[in-house]
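Peer 1: I'd like to go over a predicted model; first the sequence, then the structure.
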Amino acid sequence: MSAPVESPMHTQHLLADPYDKPLLTVKFRAVVSRDQLAAAVDLGLSTYNGGDRHPDTWTVAEVRYHAESQILAGSGRELQEGAEAMAEMARPDFYDPWTRERVQAVYRAVDRAFPGAGGIS
């Protein structure tokens, strides 16, 4: 199975403390769904950087960085649960229109950062 979109690999310094001497850079590939990307980006940007900004204002660089950071740092189960929640909240009949619009904006941010990964919800 191959992924339709490749993300530029960023060096993430999540596993070593700043005072540690880096020994090795390990590269890996993760095949993720559009919903999983949206969940990773939402968690990263809403929690750490940009939570007070609308997702339509998030830059491509921010979206890519936080997607990769959360995929690397999080668990597969957490990512899948987040993906299922994002997909549910993006549905046109979701009961809370404010949440639905915000989640759909997260998907738009993902689509900007990873063209070809899917379409607008």
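Peer 2: Arrived safely, thanks for sending.
Peer 1: could you use CA atoms for every contact and neighbour count after this?
Peer 2: OK.
Peer 1: what's the following helix or strand after the helix or strand hosting L45?
Peer 2: Following DSSP states H and E, one finds L45 within helix 34-48. As assigned by DSSP H and E, the chain's next helix or strand after helix 34-48 is helix 60-73.
Peer 1: just checking, what packs against that following helix?
Peer 2: Applying 3 or more C-alpha pairs under 8 Å, 6 or more residues apart in numbering; DSSP states H and E, one finds that helix 60-73 contacts helix 34-48, helix 97-113.
Peer 1: okay, buried residues for that helix please.
Peer 2: For helix 60-73, a neighbour-count test (16 or more other C-alpha atoms under 10 Å) marks 62-72 as buried.
Peer 1: make CSV from those and add distance to D42 to it.
Peer 2: Formatted as CSV, those follow (distance: C-alpha to C-alpha, whole Å):
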residue, distance to D42
E62, 11
V63, 9
R64, 11
Y65, 12
H66, 8
A67, 8
E68, 12
S69, 12
Q70, 9
I71, 12
L72, 15
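Peer 1: against that first model, consider the following:
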Amino acid sequence: MTNEHPYPPAFRSGDLVSVSGRLGVSEAGALVPGGFDAECPQAFANLEAALRSVGATRADVVKVVVYLTDIADRDGLNRVYEEFFAEPRPARTCVGVASLPYGGVVEVEALARVRDV
């Protein structure tokens, strides 16, 4: 798997941040072993890294979209989501899909708003 893509991990325009879909891949660019239970927390860690790359944090996130290849993993997603985001948690959509890039089982994208303090 290559990490070369024609788009950035995150893009900031003013106070708006859009994070491209994050898979459960390691820094080496390969899916972490262990299926959903390993990929899901890694995907959220990758989301956080993408947010930081443009000066945002998880607290700035207002909307998350999660794609699952097995919608039965939704309960596991909810556990990771609750651990990752503090109250009040951002809005979220969960979508079942037939497949994801590189054979991943979960992909996370987000929209954030960075407020000047």
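Peer 2: Yes, it's here. All figures in this text were calculated on a predicted structure; none of them were measured in a lab.
Peer 1: after superposition, what is the TM-score?
Peer 2: After superposition, the two chains reach a TM-score (TM-score structural alignment, normalised by the length of structure 2) of 0.28; 64 aligned residues with a C-alpha RMSD of 5.3 Å.
Peer 1: rewinding a little: which secondary structure elements does the helix holding L45 of structure 1 sit against?
Peer 2: Secondary elements touching helix 34-48 of structure 1 (3+ C-alpha pairs under 8 Å, 6+ apart): helix 60-73, helix 76-90, helix 97-113.
Peer 1: redo the ones you listed as JSON lines? Include distance to L45 of structure 1.
Peer 2: JSON lines is the format used below for those (distance: least, C-alpha to C-alpha, whole Å):
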{"stretch": "helix 60-73", "distance to L45 of structure 1": "6"}
{"stretch": "helix 76-90", "distance to L45 of structure 1": "14"}
{"stretch": "helix 97-113", "distance to L45 of structure 1": "10"}
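Peer 1: ok, which of these comes nearest A39 of structure 1?
Peer 2: For A39 of structure 1, the closest of these is helix 76-90, at 5.1 Å, according to C-alpha to C-alpha.
Peer 1: element containing P41 of structure 2?
Peer 2: Following DSSP H and E, one finds P41 of structure 2 within helix 36-53.
Peer 1: please name every helix or strand in contact with that helix.
Peer 2: strand 10-13, strand 16-23, helix 74-84, strand 106-113.
Peer 1: what's the angle from the very next helix or strand once past it to helix 36-53?
Peer 2: Per DSSP H and E, the first helix or strand lying C-terminal to helix 36-53 of structure 2 is strand 61-68. On the basis of axes from the mean of the first three to the mean of the last three C-alpha atoms, to 10 degrees, strand 61-68 of structure 2 is oriented at 150 degrees to helix 36-53.
Peer 1: in strand 61-68 of structure 2, what's buried?
Peer 2: So for strand 61-68 of structure 2, counting by 16+ other C-alpha under 10 Å, buried means 61-64, 66-68.
Peer 1: what would those residues look like in JSON lines with distance to E83 of structure 2?
Peer 2: JSON lines is the format used below for the buried residues of strand 61-68 of structure 2 (distance: C-alpha to C-alpha, whole Å):
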{"residue": "V61", "distance to E83 of structure 2": "14"}
{"residue": "V62", "distance to E83 of structure 2": "16"}
{"residue": "K63", "distance to E83 of structure 2": "16"}
{"residue": "V64", "distance to E83 of structure 2": "15"}
{"residue": "V66", "distance to E83 of structure 2": "15"}
{"residue": "Y67", "distance to E83 of structure 2": "18"}
{"residue": "L68", "distance to E83 of structure 2": "18"}
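Peer 1: right, I'll leave it there.
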